[in-house]
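Asker: This is a predicted model, with the sequence first.
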Amino acid sequence: MRTNRVLGGVVAVIVALATLSAVIATRGNAPAVTPGGPVAAVKSYLSAVADGRTDEAARWLDPSGPCGPQDFAYAVFVPGEGAPGVRVDLVGSSTAGPTATVEVETRIGDSGFDPFGTSGFSERHSFSLRTVDGAWRLTGTPWPLDHCFKGG
């Protein structure tokens, strides 16, 4: 009986180490984010949104586009302090000259460990960008803005 417990413990440790190795290996294969590139711009924008820093998030918007800092007051989702967690995974990106598209999957209300995938919900979002004075800026109405008012 004691041998079965020891053997079971050894198997559990091996499975845990194999799982940890798989997680580390897959994270190591994540695409590198080029500083100053469109993916980096979306990452900076979404980090600011997730932290509730709407002035910083607005800095990443195309100044000639329809959205501005005032539009975050009407945003569908701006978490800030005490809001549920947000996790963002890069799905893909493409660049064609001065324009780019970055697609992400957002998971909102992610509580971390959830073996059955039931906490929160996920959505895919596509961000359009263009270069403005040599820097990438988000155009249109990027998530979490579902509408924008030009002007004031």
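Answerer: Here it is on my side, so go on.
Asker: C-alpha only now, for contacts and for neighbours.
Answerer: Fine.
Asker: Check the burial of T54 by counting its neighbours.
Answerer: Neighbour count for T54, taken as other C-alpha atoms under 10 Å: 21.
Asker: What of D89?
Answerer: Neighbour count for D89, taken as other C-alpha under 10 Å: 13.
Asker: That one contacts V102, correct?
Answerer: No - using C-alpha atoms under 8 Å, D89 makes no contact with V102, being 10.9 Å away.
Asker: just so I have it, where are all the helices in this structure?
Answerer: Per DSSP state H, the chain carries helices over the ranges 2-28, 38-50, 54-58.
Asker: just so I know, which of those lies nearest F127?
Answerer: With respect to F127, and counting by C-alpha to C-alpha, the nearest of these is helix 38-50 at 7.5 Å.
Asker: And the strands in the chain, which stretches?
Answerer: Using DSSP state E, the strands of the chain run over 86-96, 99-108, 121-132, 135-138.
Asker: Quick check: which of those is buried the most?
Answerer: Of all these, strand 135-138 has the most neighbours on average by mean count of other C-alpha atoms under 10 Å, namely a mean of 23.
Asker: Just name whatever secondary elements that one is in contact with.
Answerer: Here strand 135-138 is seen to pack against helix 38-50, strand 121-132 when contacts are counted using 3 or more C-alpha pairs under 8 Å, 6 or more residues apart in numbering; DSSP states H and E.
Asker: Could you rerun that using 7 Å?
Answerer: Here strand 135-138 touches strand 121-132, going by 3 or more C-alpha pairs under 7 Å, 6 or more residues apart in numbering; DSSP states H and E.
Asker: what about versus this one:
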Amino acid sequence: MDLSRRSTPADGGFCTYQPVVDGGACPWKLDCENCDNFVLSGADLLYWRRKAEQWRSIAENAPDDATADYLHTVFEPTAQAIKGLEQVLAALGILDEALALDLRRPQDYFHRTWSTAFRARDLAALPAPDDTTGQP
């Protein structure tokens, strides 16, 4: 998905639902992670990797195994989307660029690391890469 068409930043990605982009209210109460209009770009990879580390840390410090298992289960769809994002960025040859971004400095928003995005649900549904080629 090309983000050069209109989109608006969302928490950890972009919203492509046109009424929201035009300034309207979100009919799904900002439940971005479960919305088909929520997309991720290569610029979002480091954000989501930090979120995954945060969830792992919380699960490791859970008071019991049942709570830790629950936390891992809740985060699993997001973990699959992160893996899928890494796969497609690698296939496009821009994974290293995405991993090297310093989000504390202004970036070139027209570069394809920022402007090419993928639906989170599609990323989560990608099959695991073939071990012999490293490609999906």
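Answerer: Yep, that arrived. Just so it is clear, the structure is predicted and the values come from calculations on it, not from any experiment.
Asker: Work out the TM-score between the chains.
Answerer: Overlay of the two chains. TM-score (TM-score structural alignment, normalised by the length of structure 2): 0.30; 74 aligned residues with a C-alpha RMSD of 5.3 Å.
Asker: Save the strands of structure 1 as JSON lines, and put in distance to A25 of structure 1 too.
Answerer: Converted to JSON lines, these look like this (distance: least, C-alpha to C-alpha, whole Å):
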{"stretch": "strand 86-96", "distance to A25 of structure 1": "16"}
{"stretch": "strand 99-108", "distance to A25 of structure 1": "21"}
{"stretch": "strand 121-132", "distance to A25 of structure 1": "24"}
{"stretch": "strand 135-138", "distance to A25 of structure 1": "31"}
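Asker: Of the ones you listed, give the one that comes closest to A41 of structure 1.
Answerer: Among those, the nearest to A41 of structure 1 by C-alpha to C-alpha is strand 135-138 (6.2 Å).
Asker: rewinding a little: out of the strands of structure 1, the one nearest E56 of structure 1 is which?
Answerer: It is, among these and with distance given as C-alpha to C-alpha, strand 135-138, at 12.5 Å.
Asker: Which residues lie in contact with A81 of structure 2 in this structure?
Answerer: 120-121, 123-124 (C-alpha atoms under 7 Å, 6 or more residues apart in numbering).
Asker: Please convert those to TSV, extending it with secondary structure and distance to G13 of structure 2.
Answerer: Below are the contacts of A81 of structure 2 laid out as TSV (DSSP: H, G, I helix; E, B strand; the rest coil; distance: C-alpha to C-alpha, whole Å):
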residue	secondary structure	distance to G13 of structure 2
A120	helix	9
R121	helix	13
L123	helix	13
A124	helix	15
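Asker: List just the nearest of these to W55 of structure 2.
Answerer: Distances from W55 of structure 2 to those, taken by C-alpha to C-alpha, are shortest for A124, at 17.3 Å.
Asker: That closest one touches Q80, doesn't it?
Answerer: Yes - here A124 of structure 2 reaches Q80: they are 4.5 Å apart, a contact under C-alpha atoms under 7 Å.
Asker: How about D96 of structure 2, nearest residue that isn't a chain neighbour?
Answerer: A90 (7.8 Å; C-alpha to C-alpha, 6 or more residues apart in numbering).
Asker: quick one: the one you found is in a helix?
Answerer: Yes - assessed with DSSP: H, G, I helix; E, B strand; the rest coil, A90 of structure 2 lies in a helix.
Asker: how near is it to D65 of structure 2?
Answerer: 35 Å (C-alpha to C-alpha, to the nearest Å).
Asker: how many other residues sit next to A91 of structure 2?
Answerer: A91 of structure 2: 13 surrounding residues under other C-alpha under 10 Å.
Asker: quick one, which of the helices of structure 1 is packed in tightest?
Answerer: Mean neighbour count (mean count of other C-alpha under 10 Å) peaks for helix 38-50 among the helices of structure 1, with a mean of 22.
Asker: Measure how that one sits relative to strand 99-108, angle-wise.
Answerer: Orientation check (axes from the mean of the first three to the mean of the last three C-alpha atoms, to 10 degrees): helix 38-50 of structure 1 against strand 99-108 gives 40 degrees.
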